[in-house]
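Visitor: pasting the structure only:
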């Protein structure tokens, strides 16, 4: 297959389409990373660094402050929604295709501005990275934070996650655990000989069903939490009393607590269950009190909102870099079979970022 070529002189909408038409499911980002690297290397004002399937481009203009703008290149699996196309619904134009919302439209805007803006008011580090849509330990930003943290350094960071072109501060954290109950295996015809582990899961399921998630104010933004069963397993055959049962639980917690505090809350709710941590990701406070954040919010307009889903703003927050989410696309359309991004939001994000970076 010939290597795709990205024309970054095209409109941000056309660049989005080109990106969507390059399959890049998590673990298969090499081709799109090659295309991005080749395109940004043509800009003489950028230093370009390749780290695995992550591409980093930086200005070195001697500015007093540096901002980081980042976006992930990978998508969830394609579901018959590639190649992309443009369609109008109720007089509003949408770009359809896997990744159009999460988050190739945001990446397209960043790529266009990266090559066009040779003299922004701040130095800029642009990062396009791999393995965001999978377990946190595979995320390349995490790898770079461990091995080359200087590449993530900055005074403020913006993630191009879908926010319908509105600023969303911080993010909820995410904790996934497995709750296990144990019993004694027996023939189901003589069930009284055994002890049914699946039945022992009932109290935990009742706790989950009755749980009332909190809405917690953090620095003026209201973060809604959630605690839910997302999977359940148990049993080996239709005539065997199961000796083990498991509930997979996901806790989305507000940025008023650490992931360790979130785990302690889960342990308090299920004191009699064996708990195994599957995945953990820290939350991030809003980051809107930083002067650069205030300037950015004023430049793009609107009122900041909380980010309910986890994003990589948490990685920057952990490094002491205040970070927000800002990108085109309705997050409710992320990962859906009819994933589509309103083209006016792509234009709005490009305009907002351009004005802010140039001080217009």
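Guide: Structure's in. What do you need? Since we're looking at a predicted model, the values are computed, not measured.

Visitor: for the rest of this, base every contact and every neighbour count on C-alpha atoms.
Guide: Fine.

Visitor: where does the most far-flung residue of the chain relative to its centre land in three-state SS?
Guide: Within the chain, residue 190 marks the point farthest from the mean C-alpha position, 49.6 Å out by CA atoms, centre = their mean. Per DSSP: H, G, I helix; E, B strand; the rest coil, the secondary structure class of residue 190 is helix.

Visitor: put this beside the first:
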């Protein structure tokens, strides 16, 4: 086994701060370089949500060196696009932020695998996008590249929302590819998600005289039995199988060790197939928990796979293999809400996201580059 070493691309200074953290900084990235080197350089530029200015500056400077691209900035999001008059436009999107570092910087290359915070979620995908922005010189479609901030925190801070409000024309297209980790497989659409509070009310009393009260925690028991007996739906859409789910994720109640509780709250998360609207999902939950007070606390629509759209079919053909359903929620739903088909496609195993063990095989980064190059470019021979 090779000894772990930082993967240091040529031209990057390795700096050690007073706290021992390692950063690589550069005036620009060499976007035509090996995308694995780009991934390592991005990983070694820490960008925890809310602190993306350094990496956004780096990406902006690098993209501005590509004279064929129009580049603009929105907060700590960087956007670039071609304006070649092609009959269709493809939007490629990736977030620049990561979850907090967990003693997994700097990056290291070991036995063909790149390790480090963000290698999976999702600086490998960002590197793929940056490399294509520099090397696809004769695209079949006009291209838009969106590198945005604050995806890993609450939805109201997500940079895509700000871009939609302030620069909506930059999100127009015939297909959106969100380069989130998908193990190099096209994941079509995504599930919707909804959280509800199922609440019971009772009457307080001293536990020594429990018959004088009504125990709200006892009353939640039937809701739990309904969940235990629930059989989730499976739905096939465009050949992709979506599995719904209904899970209790939190339960609360109680006043004191000698008081019959007068309130209990059961929090339930529903993952629903994209053929349901949020309104239909809410109605379904109210039927499941009929007789209880149900309050929606969070809701995001899903996204249909859109595999019948001509541009999506071209991508599927370039990728080979069979698309699968995205079992989870991603920002493809934001693009679907704008009226365009959207898929997830990027390097890395999504089950490693947010873990200390994040790593991505370098061959998967190269694979994603070549698939997208075949799809995007007239000249598929250039490497």
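Guide: Thanks, I have the structure now. In this text, all values refer to a predicted model and were calculated from it rather than measured experimentally.

Visitor: quick TM-score on the pair, please.
Guide: Laid over one another, the chains give 0.92 as their TM-score (TM-score structural alignment, normalised by the length of the first structure), with 356 aligned residues with a CA RMSD of 2.0 Å.

Visitor: and the residue farthest from the centre of the first structure, how far is that from residue 239 of the first structure?
Guide: As for residue 190 of the first structure, its distance to residue 239 of the first structure is 10 Å (criterion: CA to CA, to the nearest Å).

Visitor: strands of the stretch 101-250 of the second structure, residue ranges please.
Guide: Taking DSSP state E, counting those that start in this stretch as the criterion, the stretch 101-250 of the second structure carries its strands at 108-110, 113-115, 142-148, 175-178, 187-188, 192-201, 205-206, 234-237, 240-243, 245-253.

Visitor: what angle separates the last one from strand 192-201?
Guide: Translated: strand 245-253 of the second structure. 30 degrees (axes from the mean of the first three to the mean of the last three CA atoms, to 10 degrees).

Visitor: residues contacting residue 61 of the first structure?
Guide: By CA atoms under 8 Å, 6 or more residues apart in numbering, the residues touching residue 61 of the first structure are 119, 122, 123.

Visitor: from residue 226 of the second structure, how far off is residue 45 of the second structure?
Guide: 48 Å.

Visitor: which residue lies nearest the spatial centre of the second structure?
Guide: Judging by CA atoms, centre = their mean, the second structure has its centre closest to residue 330, at 4.4 Å.

Visitor: and that one, which of the three is it?
Guide: Residue 330 of the second structure - assigned by three-state DSSP - is coil.

Visitor: which residues does the aligned partner of it in the first structure contact?
Guide: Taking TM-score structural alignment for the superposition, residue 330 of the second structure sits opposite residue 311 in the first structure. By CA under 8 Å, 6+ apart, the residues touching residue 311 of the first structure are 161, 171.

Visitor: contacting residues around the alignment partner in the first structure of residue 113 of the second structure?
Guide: In the first structure, residue 113 of the second structure lines up with residue 94, judged by TM-score structural alignment. Residue 94 of the first structure makes contacts with 86, 87, 88, 340, 341, 342, 343, as judged by CA under 8 Å, 6+ apart.

Visitor: check residue 227 of the second structure too.
Guide: Residue 227 of the second structure sits next to 246, 247, 248 when contact means CA under 8 Å, 6+ apart.

Visitor: only whichever of these are buried, select them in PyMOL.
Guide: Applying 16 or more other CA atoms under 10 Å to these, the buried members can be selected in PyMOL as follows:
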select buried, resi 246+248
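
Visitor: from the contacts of residue 227 of the second structure, pick the one nearest residue 341 of the second structure.
Guide: residue 246 (26.5 Å; CA to CA).
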